[in-house]
Structure formats: structure tokens, C-alpha cells
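> Below is the sequence, then the predicted model.
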Amino acid sequence: MELNWHSSSSEYIATFAKKRNSLMKKAKDLSQICDAEIGIIIFSCTGQLYEYSSPSMDSVIERYNNLKRKAQPELDQPPVDAKVLEEEIANLNRQLQGLQEYHRQLMGEDLSGLSVKNIQNLENQLEMSLSTIRLQKEHIMTDQINELHHKRNLIHQENIELQEKGREL
């Protein structure tokens, strides 16, 4: 039976009671037949509490909470040791300094400490990057040129059609 908001309250109450009793019966059968621990809590729209548990609601809730804690062990673990965090921060700072130095070298700054071989490697990397950038630029420009050709053809076709209409007039 489908309920809508226009049903009378007595129909709603009767349906709620019927469904609630059916659920409670099925829960009781499941707990007896399968030797399962079950806990059901139902609040009606009027705020009335209905519950069924086997063996007891406290034991079902306690078991649920224990399993929930085991499923999320990282939340129950103590925070990471401060020394470990300090070491990680120091490592990240070293990495940051290295990246900043490499960036300055790519920009042509701070080259005084580099050997000729290192400078040649840097130059090769820059040339490869420049080549990749140029290929990407050519690809974009080719796409734009093709789009402009397409637009030119459309305008040309429109121009021909307008000339034909002008002749007809």
C-alpha cells in the first residue's frame, strides 16, 4: 500500500503499526533461527520509541561500537611522534630548497657553482623543453588556422548566397 500525504492519519497509523510489527517479527525470527544478535530502534513520526533486541540492546550497541572502532583503527591511534614530524619537515624543506635552486638555474641565475658538464646538461634540458613548447605552439596555431579557414569558407559561402539574393531582387 502506497501512502501519500493526503491519507488519513488512521490509515497511516495502521500501516505503520502493521509494518513495524512485521519488521519486529522478522527480526525475532532471524535472531532465533540464525542465532544472530539483532537490535532494532524505531521512532514513529510522533516520537514514540519502539525497540527489539536479542540478547540485549546494550550488548548489540557495544558490539557495534567495538566493530566500528576496529574498522577505523587510524582514528584511534595516537598522533605521530613529534620527532618523526620534525624529520619529515626538514626533509621537505631540503627538497624545497633543491627545487628552488634548480628553478633559479633554469632561469639562468645562480650558475656560478656549476661545472661545464652540469651547465651543458641544463642547456640540453632547456632545449628539449623549448622543443616541446614549440611543438605545442605549432599544434595550437595549426588548429587555429584550420578554424579560421573553416570560418572563411562559411563566410565565403554566405557571401555567395547573399550575392545571389541581391541579383534576384
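Good, I have the coordinates.

> drop to CA atoms for contacts and neighbour counts, all remaining ones
Noted.

> So which residues of this protein form strands?
Taking DSSP state E, the strands of the chain run over residues 38-43, 49-54.

> Mind listing residues that contact the first one?
Under the criterion CA atoms under 8 Å, 6 or more residues apart in numbering, residues 24, 27, 31, 49-57, 60-61 lie in contact with strand 38-43.

> any idea which of the residues you listed is closest to residue 69?
residue 61 (12.3 Å; CA to CA).

> List the buried residues of stretch 63-71.
For stretch 63-71, a neighbour-count test (16 or more other CA atoms under 10 Å) marks nothing as buried.

> repeat for stretch 117-135
119, 122.

> and if you look at stretch 83-103?
Result for stretch 83-103 [16+ other CA under 10 Å]: buried residues residue 102.

> distance of residue 162 from residue 150?
18 Å (CA to CA, to the nearest Å).

> What's the ChimeraX line that selects buried ones from the contacts of strand 38-43?
A single ChimeraX command selects the buried members of the contacts of strand 38-43 (16+ other CA under 10 Å):
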select :24,27,31,52,53,54,57,60
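
> Now distance to residue 100 too, for the contacts of strand 38-43, in TSV please.
Below are the contacts of strand 38-43 laid out as TSV (distance: CA to CA, whole Å):
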residue	distance to residue 100
24	67
27	65
31	65
49	64
50	65
51	64
52	65
53	63
54	64
55	65
56	63
57	61
60	57
61	55
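
> And the contacts of strand 38-43, which two are furthest apart?
31 and 49 (20.7 Å).

> Just the helices from the protein, written as ranges.
With helices called from DSSP state H, the chain shows them at 9-34, 57-71, 73-76, 82-106, 116-168.

> for the fourth one, packing partners?
Looking back up the chat, that one is helix 82-106. Judged by 3 or more CA pairs under 8 Å, 6 or more residues apart in numbering; DSSP states H and E, the packing partners of helix 82-106 are helix 116-168.

> ok, second structure coming up, stack it against the first:
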Amino acid sequence: MVRGKIEMKKIENATSRQVTFSKRRNGLLKKAYELTVLCDAQVSLIIFSQRGRLYEFSNTDMQKMIERYRKYTKDYETSNHDSEIYIQQLKQEANHMISKIELLEFQKRKLLGQGLPSSSLEELQEIDSLLQRSLGKVRARKAQLFDEQLEKLKAKEKQLLEENVKLHQKNVIGPWRGSIDQQEKHKFIDLNLDVETDLFIGLPDKHS
């Protein structure tokens, strides 16, 4: 005989409800026991009947299991609470950054001359003050770069002058030394030339 599917709703008849409770309770306790044996799991089961009677099962100390459960749920709730606080902080920081970016974009448009007709006198004075300070910084930086470039050019000029002096000295002293060497060479050659004189070696001529 095929069992019919039981509709999941409260049983109105008290007797039938009590019979079903007893059967299902025993079946649930049996399943809990099988789970502990087959899977080596720690299982604690607490059942209160409609009349308030307590039925329980545990393969370990029930009190320790309850304390363990309380600690786990407390840690879990604390972790969730900390996560929610952290998420809220991130959202607040993100909103703050968005507001700051929008303000910077608004100030940028003002500095670029956009939306000036809607600006008040105080805002225009503040923009003018910001531009003056920025212009002062730009000019100071420009002057610094100009001075650095000037110093580099002066150093380069000094180096070129020194090189020019060295080249000039080399060109002047070199030919002068060459002319002295040539004179000494010619003088040495002249000393070895034959010179015609009236002197001769031998007996004098008798007719002289």
C-alpha cells in the first residue's frame, strides 16, 4: 500500500497530533544517534513538546555543548557586528571622498573662469586671492629655473675659455720650438761645409 503525501500544516486533531509527535520524535532521536555513530559527529538535540515536556539527546556533555554553542554564536555575532561597522566606515569614507572630489571639481571650474556669473563677491575675492598665490609660486619657480640655467651657462663658458687658452698656448709655443730646432740643424750643417781659402798643403812654388 502506497503512503500518501502528508500536507505540511498543523494537525488540528489533538490525538492525531500527539501520535504524530511521538512517532516523529522517536524518529528524530534515532536519526541523531545514527549521525553520531556513522559520521563521528557531536550532536545534541533538545525537544519541548506542546505541553512543555523536555526530550533531549546528546552523545557528549549537554552543558558543554550548550556553552560551545553560545560561544560560537557570540563570536559569530561579534564578527558580523565588526564587519558591519567596518562596512559603514568604508561607506562614510567613500561618501566623504566623493564630496571632496565634487568640491575640488567645483573650485577647478571656478579657477578656470567657469560659472563666474553665479559667484558672489566673496567667492570672486577668494578666487582672486588663490590665483595671486598660484601666480606667485609660478613666478618663483620660473626665477629659480632661470638662475639654475644661468649658472650652468656660466660654468660652460668658463670651461670653454679655459680650453681656448690651452689651445692658444699650444699653437704659440709649438712653432717657436720648431724654429729653434731648425736653426740648430742648419748651424750643424754649415760647420761641415767646405770653405775655399788661400791655404794649401805642400811645398811652396819656386817661382813665387
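Cool, got the structure. Just so we're clear, the structure is a prediction, and the values are computed from it rather than from any experiment.

> tm score of chain vs chain?
Here the superposed chains carry a TM-score of 0.50, computed using TM-score structural alignment, normalised by the length of structure 1; 93 aligned residues with a CA RMSD of 1.9 Å.

> quick one, helices of structure 2?
So, for structure 2 - with DSSP H - the helices run 14-39, 62-111, 121-191.

> hmm, back to that, would you mind giving the helices of structure 1 as CSV with distance to residue 43 of structure 1 added?
Putting the helices of structure 1 into CSV (distance: least, CA to CA, whole Å) gives the following:
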stretch, distance to residue 43 of structure 1
helix 9-34, 10
helix 57-71, 15
helix 73-76, 30
helix 82-106, 47
helix 116-168, 63
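
> ok, back up a step: which one of the strands of structure 1 lies nearest to residue 74 of structure 1?
strand 38-43 (27.1 Å).

> okay, now the residue nearest to residue 57 of structure 2 when sequence neighbours are not counted: neighbour count?
Nearest residue to residue 57 of structure 2, sequence neighbours excluded (CA to CA, 6 or more residues apart in numbering): residue 45, at 4.9 Å. By other CA atoms under 10 Å, 14 other residues sit near residue 45 of structure 2.

> what does residue 32 of structure 2 give?
19.

> gap between it and residue 48 of structure 2?
Counting by CA to CA - residue 32 of structure 2 and residue 48 of structure 2 are separated by 16 Å.

> Residue 31 of structure 2 now?
Residue 31 of structure 2 is 17 Å from residue 48 of structure 2, by CA to CA.

> still on that earlier bit, for the strands of structure 1, which one sits closest to residue 97 of structure 1?
Going by CA to CA, the one of these nearest residue 97 of structure 1 is strand 38-43, 57.9 Å.

> Tell me what angle that closest one forms with helix 57-71.
Between strand 38-43 of structure 1 and helix 57-71, the angle comes out at 100 degrees (axes from the mean of the first three to the mean of the last three CA atoms, to 10 degrees).

> Okay, buried residues for strand 38-43 of structure 1 please.
So, applying 16+ other CA under 10 Å, buried residues of strand 38-43 of structure 1: 38, 39.

> related to what we said a few turns ago, right, and the helices of structure 2 - which one's nearest residue 56 of structure 2?
helix 14-39 (8.1 Å).

> Switch the strands of structure 1 over to CSV; also include distance to residue 156 of structure 1.
Below are the strands of structure 1 laid out as CSV (distance: least, CA to CA, whole Å):
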stretch, distance to residue 156 of structure 1
strand 38-43, 73
strand 49-54, 78
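
> so which of these comes closest to residue 104 of structure 1?
Nearest of the strands of structure 1 to residue 104 of structure 1, taken as CA to CA: strand 38-43 at 65.1 Å.

> Please tell me how far the residue nearest to residue 57 of structure 2 sits from residue 65 of structure 2.
Counting by CA to CA, the gap from residue 45 of structure 2 to residue 65 of structure 2 is 10 Å.

> With residue 94 of structure 2 instead?
43 Å.

> which of the two has more neighbours?
residue 65 (16 against 12).

> ok, and the closest non-adjacent residue to that one?
residue 44 (7.1 Å).

> Would you confirm that that neighbour contacts residue 67?
No. Between residue 44 of structure 2 and residue 67 there is no contact under CA atoms under 8 Å: 11.9 Å.

> Settle it for me: which of these two has more neighbours?
residue 44 (19 against 11).

> Could you measure from the more buried one over to residue 34 of structure 2?
In terms of CA to CA, residue 44 of structure 2 sits 12 Å off from residue 34 of structure 2.

> Need the residues touching each of these two.
Joint contacts of residue 44 of structure 2 and residue 34 (CA under 8 Å, 6+ apart) do not exist.

> what about residue 17 of structure 2, distance to residue 48 of structure 2?
14 Å.

> again with residue 91 of structure 2
45 Å.

> same thing with residue 178 of structure 2?
For residue 178 of structure 2, the distance to residue 48 of structure 2 equals 128 Å [CA to CA].

> Equivalent analysis for residue 95 of structure 2, please.
50 Å.

> about what we covered before: so which of the helices of structure 2 gets nearest residue 54 of structure 2?
Of the helices of structure 2, nearest to residue 54 of structure 2 by CA to CA is helix 14-39, at 11.2 Å.

> From the contact counts, what lies against that closest one?
Helices and strands touching helix 14-39 of structure 2, by 3+ CA pairs under 8 Å, 6+ apart, are strand 44-48.
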